[in-house]
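>>> Sequence plus predicted model, see below.
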Amino acid sequence: MPFAAMGLSDAVMAALSDVGYETPSPIQAATIGPLLAGRDVLGQAQTGTGKTAAFALPILSTLRAGDTKAPRALVLAPTRELAIQVAEAFQRYASHMPGFHVLPIYGGQGYGPQLAALKRGVDVVVGTPGRVIDHLNRGTLRLDSLEWLVLDEADEMLRMGFIDDVEHVFEKTPPERQVALFSATMPGAIRRIAKTHLRDPQEVTIKTRTTTADNIRQRYWIVGGGISKLEALTRLLEAEPFDAMIVFARTKKATDELAEKIAARGYASAALNGDIVQAQRERTIAQLKNGQIDVIVATDVAARGLDVERISHVINFDIPYDTESYVHRIGRTGRAGRRGDAILFVTMREKRLFKNIERATRQAIEPMDVPSIAEVNAQRVERFKQRITETLAAGGLEPFEELVETYRHEHNVAPAQLAAALARLAQGGEPLMLESAPVEKSAGTAFHDDAGGEKKGRKKKIATDDSNLETFRVEVGREHGVAPRNLVGAIANEAGVDSQHIGRIAIHDDFSLVDLPQGMPDDVFEHLKTVWVANRQLAISRVKNSFGDSASAGRRKPGPGKDKPRHKKSAAKKKKMKAGSKSPSKAKRRTS
């Protein structure tokens, strides 16, 4: 059924005509009718399926002009980015509705603009649960005139710990309001909210063959072969045709460092993470949309809800720990039926995570090879030729022709040689051809840049040389149920250390000590602090004294034998017991 036959208002239909929409997506086709008829809706569909229009179009079609300045519709979204995206969609679909006002409210933005807009009056508020409750508590947001309440990506709000806030917002809304709840999954807590607060809802489930879109080409590369992840990313930037790209990294610090390295290679790039102030985040997204920035390096939370048409590629520089994050990541490309590419970097120790992703998405991810140096150089030559062609086509070369001809006669230079000199001048300081990067030899450290590790001889040397190890303390011990294998597995997977490089481990009651190679990078150290083992965070810290130092109170070397103080104490106790056995009374008691 086309939009024209669904009963939407004339103003909304005019806006849809402007943006070129004719046929609704499955989630839109299944929900717009019931919402227009006044039914509550419980919708289940994956991200990127058009849920925003599914609730925005009915809301805009039923809003009536009123005297009140209080909002008639409230949309709760889990993140700032999604709130902004939904607000922009409302504004776009309401382009033929004069006097319509939508306001996104979220943390990280000053209260001043939000308070001023609420005082003037708005029709629709799109906000994150925390900031909405702040305004409710301040009395600056009134919901007594509310006609619509929408929960977008409810399962994500549950995962982020907003579910109590959502319950609180429901309690502040009029009982006759209409509710639409959308979620990619339906865990028990979401079902409970639906049963409590929705009135005889129309349940809509959009089943898909996989949890990832078919119009996204998914590929993976096994890190190794002497090529680091950074070098592989650089080759992809040069050889893979793309419009705009999002590169996902695990930590905030990694996004900043990686964005700087990409910029140093000549690409307009920027980081997007939780430490960046909201105003800067909004400028960065605007620059991505208008083509001033081509590469964004982001964390999962910072990129959630980001919908930019230019994004043609998603690079998983660091593999996500859960499949939901993977689905949301690659959902940033291939939106609304467009084609997209998703590439995943997988280290050998991350193969289990990779298999989990394939199993959960029920879709095989095809292997790929990183472009070779020859392929990169061929692309560079082609681009250089294209620059020459475009310059010739632009014209206006007469002054330069005269200058070049004069120079050639004055210095008796062959035309080909003169052209080569000018080409080199045009290339600037950057070499035209990429050369093989020399392999850096490590000075006895097992922390490497996922480039395939050191040679076997190097590994054996590190594993047996205690002078290359330092001692770390982790805040998980025997009383928490931890075993050495748990620590080895966690550290090997999270820090990129081969298990044979992990030295001695001592498990104590409420903490443990472990020897690890020296030279642990700061970002790895900070990441290990947050890793969970035996339901506790490691909270790793460096220990000044090693296992064998006498200053290490409460520690002992691992091994079958006991330390000397324990031997002495035990011997003295045995001697005392032997002497006491001569007492008749004690002997008698033992006999009896």
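Okay, I see it.

>>> Only C-alpha atoms from now on, for both contacts and neighbour counts.
Noted.

>>> can you count the residues close to the residue lying closest to M433 once chain neighbours are set aside?
Distances taken as C-alpha to C-alpha, 6 or more residues apart in numbering place N377 nearest to M433, at 5.4 Å, with adjacent residues excluded. By other C-alpha atoms under 10 Å, 19 other residues sit near N377.

>>> what's the following helix or strand after the helix or strand containing D256?
Element membership for D256 (DSSP states H and E) is helix 252-264. Per DSSP H and E, the first helix or strand lying C-terminal to helix 252-264 is strand 269-272.

>>> From the contact counts, what lies against that following strand?
helix 252-264, helix 278-290, strand 295-298 (3 or more C-alpha pairs under 8 Å, 6 or more residues apart in numbering; DSSP states H and E).

>>> for it, the distance to its chain's centre please.
13 Å (C-alpha atoms, centre = their mean, to the nearest Å).

>>> just stretch 76-83 next, same as before
Distance, stretch centre to chain centre, for stretch 76-83: 15 Å (C-alpha atoms, centre = their mean).

>>> contacts for it?
Residues outside stretch 76-83 that contact it (C-alpha atoms under 8 Å, 6 or more residues apart in numbering) are 104-107, 126-129, 149-154, 156-157, 160, 162, 301-306.

>>> Please repeat the previous calculation with a cut-off of 6 Å.
Identification of contacts with stretch 76-83 by C-alpha atoms under 6 Å, 6 or more residues apart in numbering yields 106, 126-128, 151-152, 157, 305.

>>> Now do the contacts for A259.
Each residue near A259 by C-alpha under 6 Å, 6+ apart is listed here: 269-271, 297.

>>> hmm, what's the outermost residue in the protein?
P584 (76.5 Å; C-alpha atoms, centre = their mean).

>>> Burial check on M520, number of neighbours?
16.

>>> err, R219, not the other one
R219: 17 neighbours (other C-alpha under 10 Å).

>>> And for Q427?
Neighbour count for Q427, taken as other C-alpha under 10 Å: 12.

>>> same question, R64
The tally of other residues near R64 (other C-alpha under 10 Å) stands at 10.

>>> In a strand, it, correct?
No - counting by DSSP: H, G, I helix; E, B strand; the rest coil, R64 is not part of a strand but coil.

>>> Now for it: which residues touch it?
No contacts exist for R64 under C-alpha under 6 Å, 6+ apart.

>>> Quick check: it vs A73, distance?
Distance of R64 to A73, computed by C-alpha to C-alpha, to the nearest Å: 11 Å.

>>> Please compare the first structure with the one that follows:
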Amino acid sequence: MTRTEAPSADSDDSQQVSFADLGFDSRVLQALTEVGYETPSPIQAATIPPLLEGRDVVGLAQTGTGKTAAFAIPILSGIDTTARKPQALILAPTRELALQVSEAFGKYSAHLPGVKVLPIYGGQSYGVQLSGLRRGANVIVGTPGRVIDHLDKGTLDLSELQFLVLDEADEMLTMGFAEDVERILADTADSKQVALFSATMPKAIGRLAQKYLNDPVEIKVKAKTATAQNISQRYLQVSHRNKLDALTRVLEVEQFDAMIVFVRTKSATEELAERLRSRGLSAIAINGDMVQAQRERTINSFKDGTIDILVATDVAARGLDVDRISHVVNYDIPHDTESYVHRIGRTGRAGRSGNALLFVSPRERHLLRAIEKATRQPLDEIGLPSVEDVNAQRVARFAESITENLASDHLATFRQLVENYAAEHDVAMADVAAALALETRDGGFLMDPDPPEGQRRDRGDRDRGDRGGRDRDRDRGPRGGRGGDFATYRIAVGKRNRVTPGAIVGAIANEGGLSRGDFGHISIRNDYSLVELPADLGRETMSALRGTRIGGVPIGLRRDDGPPQHRSSARGGQGGGYGGGRSGGKHGHGGGDRRGGRKVAGRGR
């Protein structure tokens, strides 16, 4: 294996070559120019030449360094638009990334008439994908599970495949797709050219490259990871199930102007924005499904203060430059340090100070350590704002609203009405004022106290789960105190299918848009498996998961409604816990007044 270290993202060396110097198709170059690309990034400058020469490549670089263009440019430069069978296959770990890569291919091939790019991924109707395959597609971008499904059905013919890309290979293996990836590599022609891109180089990736790549060129790019000194970086440890309540408390006690809350998926942007609005906060989602006009309206509302909170994915936030952003919240922790740096760079603009907050579940502490190591800057841990903190802020805002209204020109009119009512009904003025305040605050103004410490589970407190503790939790199965949060589901694959917990998590997470924090205990039996998932899975998610396949076998997900002793036996067998804390508890919900251009919480449960 030939090893090359490309210059880092902030190195002047990366500016010494232009796209025109790389010698690829002029029509692709024209499209890149129109998109706004000026000079290649380090990974592009180092990777494109060997790929154009037909060499296999292992590219080690973080997300956000331009890997998609690094493999898309050589593929499009050699594509034969007259062929009907797929010539290139790009495997991606998630449907979000598959769509992102497909969109990029569409832009880069704008001046290549006849190029057809087809994304195939779980959660989308087979009919749409089958129609696209019948019409013929030059480039297939897909998730491993769905690609395997089409191969098993005989609807995807890779007999003329010339180029295979493994994008985010380490993430695919982490999600349990190792077996699917190896099968695709083994079942396609040995003469194909392979490019493997990964943020890290674990032993499994090394073995994969050694077994299936032919004398590859290894290219490593040192990512730029510096963070601005004017950004305060903090983290809060909180379980996945309690993140919404934790965010609500933070929003109640933090003074902010405008905020971006980052999540991983498009569906999560809509869901979280809706739940924040239901708590009285002016939040809106921004994602890749928005048409351009709607996106522009949303950003303009964010700029002028009509909206204060944007819930966004990494892709949707690209190019967003708003000076009034005072806070960035990583609601879902990014899996790579480059994304973290890009996210928090949205605040602290124009010489202002900025604030970055990262939510970390106990099982994600390794990602926190990776961020701290890469940025060479420790993040300060904060505790979950207490009930007393939240209530103090509500009382202060209530007093502030009284002070503001005392200066109103309409005060005399309402004073007369109140005095008349008090005299007519023989009621104290203070009682009348309290009744009016009760009407505007809907009764639940102050939060209830937290449960006693012994009954509390992971409410943002310090880490009680070191590695040993977490392993013990995994061994003994589900923890108590979940209440109605989790339920046991049955899937129709088991030991006879050689299924592993990682494969189950990868397939279900990818098809259902779930995260690792949504998984509890997994017990693998001979003919089936039991998986703990959120009890409130929506109808659309359930429908998508019923048709999900693992190793080509439909899992037929359904609730396990057996007797309690049957369900409790899920604690035995092969498996482990995949989630964070599961307990509920009463947390503050926003509501109430609009002050200073944003709604502030004023209602508790």
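Ah, there it is. Everything quoted here is computed from the prediction, not taken from an experiment.

>>> Quick check: TM-score for this pair?
In this superposition the chains share a TM-score of 0.57, using TM-score structural alignment, normalised by the length of structure 1; 425 aligned residues with a C-alpha RMSD of 5.5 Å.

>>> isn't the residue nearest to M433 of structure 1 right up against L432?
No - using C-alpha atoms under 6 Å, N377 of structure 1 is not in contact with L432; the gap is 7.7 Å.

>>> one step back: so the residue nearest to M433 of structure 1, which state does it fall into?
helix.

>>> and the gap between it and M160 of structure 1?
N377 of structure 1 sits 45 Å away from M160 of structure 1, going by C-alpha to C-alpha.

>>> cool, and I133 of structure 1?
16 Å.

>>> Comparing these two, which residue is more hemmed in?
Taking other C-alpha under 10 Å, I133 of structure 1 and M160 do not tie; I133 has more neighbours (18 against 12).

>>> Trace the more buried one over to structure 2, please.
If you follow I133 of structure 1 across to structure 2 using TM-score structural alignment, you land on I148.

>>> element containing its match, please.
With DSSP H and E as criterion, I148 of structure 2 is part of helix 144-153.

>>> List the buried residues in that helix.
144-151 (16 or more other C-alpha atoms under 10 Å).

>>> quick one: contacts of whichever helix or strand comes after that helix?
The first helix or strand that comes after helix 144-153 of structure 2 along the chain, using DSSP H and E, is strand 163-166. Applying C-alpha under 6 Å, 6+ apart, the external contacts of strand 163-166 of structure 2 come out as 88-91, 192-196.

>>> got CSV for those residues, with distance to R343 of structure 2, neighbour count and secondary structure too?
Output for these, formatted as CSV (distance: C-alpha to C-alpha, whole Å; neighbours: other C-alpha atoms under 10 Å; DSSP: H, G, I helix; E, B strand; the rest coil):
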residue, distance to R343 of structure 2, neighbour count, secondary structure
A88, 32, 26, strand
L89, 30, 24, strand
I90, 26, 24, strand
L91, 25, 28, strand
K192, 37, 19, coil
Q193, 34, 20, strand
V194, 31, 27, strand
A195, 28, 25, strand
L196, 26, 25, strand
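
>>> And the helices in the stretch 351-500 of structure 2?
For the stretch 351-500 of structure 2, applying DSSP state H, counting those that start in this stretch gives helices covering 365-375, 387-406, 411-425, 429-441, 467-476.

>>> Dump those helices to CSV, plus distance to E270 of structure 2.
Shown next, in CSV, are these (distance: least, C-alpha to C-alpha, whole Å):
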stretch, distance to E270 of structure 2
helix 365-375, 25
helix 387-406, 26
helix 411-425, 41
helix 429-441, 27
helix 467-476, 32
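
>>> May I see the contacts of A259 of structure 1 arranged in TSV, with distance to E398 of structure 1 and neighbour count as well?
Shown next, in TSV, are the contacts of A259 of structure 1 (distance: C-alpha to C-alpha, whole Å; neighbours: other C-alpha atoms under 10 Å):
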residue	distance to E398 of structure 1	neighbour count
S269	37	26
A270	40	24
A271	44	27
V297	44	29
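
>>> Closest one to M1 of structure 1 out of those, please.
V297 (40.0 Å; C-alpha to C-alpha).

>>> Tell me the residue in structure 1 aligned with T188 of structure 2.
Under the alignment (TM-score structural alignment), T188 of structure 2 maps onto T173 of structure 1.

>>> in the stretch 1-150 of structure 1, which spans are helices?
Using DSSP H, counting those that start in this stretch, helices in the stretch 1-150 of structure 1 cover 10-19, 26-36, 51-62, 80-93, 111-120, 129-138.

>>> Out of these, the one nearest E398 of structure 1 is which?
Closest to E398 of structure 1 of the helices of the stretch 1-150 of structure 1 is helix 10-19 (C-alpha to C-alpha; 45.5 Å).

>>> Now that closest one on structure 2. Mean distance?
On superposition with structure 2, the mean distance recorded for helix 10-19 of structure 1 (mean C-alpha distance after the TM-score superposition for structure 1) is 1.2 Å.

>>> Pull the distance from that helix to the chain's centre.
Distance, centroid of helix 10-19 of structure 1 to centroid of chain: 35 Å (C-alpha atoms, centre = their mean).

>>> which residues sit in contact with the match of T188 of structure 2?
Neighbour list for T173 of structure 1: L143 [criterion: C-alpha under 6 Å, 6+ apart].

>>> On the three-state scheme, the spatially most central residue of structure 2 is what?
Nearest to the mean C-alpha position of structure 2, counting by C-alpha atoms, centre = their mean, stands R264 at 1.1 Å. Here R264 of structure 2 is coil, with the state taken from three-state DSSP.

>>> what's around the closest residue to it other than its chain neighbours, how many residues?
Counting by C-alpha to C-alpha, 6+ apart, T313 is the residue found nearest to R264 of structure 2 once chain neighbours are left out, at 5.6 Å. T313 of structure 2: 25 surrounding residues under other C-alpha under 10 Å.

>>> Also I163 of structure 1?
19.

>>> can you tell me which residue in structure 2 aligns to it?
Alignment note (TM-score structural alignment): I163 of structure 1 maps to A178 of structure 2.

>>> Check the gap between the match of I133 of structure 1 and R365 of structure 2 for me.
33 Å.

>>> what's the answer for R546 of structure 2, then?
According to C-alpha to C-alpha, R546 of structure 2 and R365 of structure 2 sit 32 Å apart.

>>> Please say which of those two ends up with more neighbours.
The residue with more neighbours, out of R546 of structure 2 and R365, is R546; 18 against 15, by other C-alpha under 10 Å.
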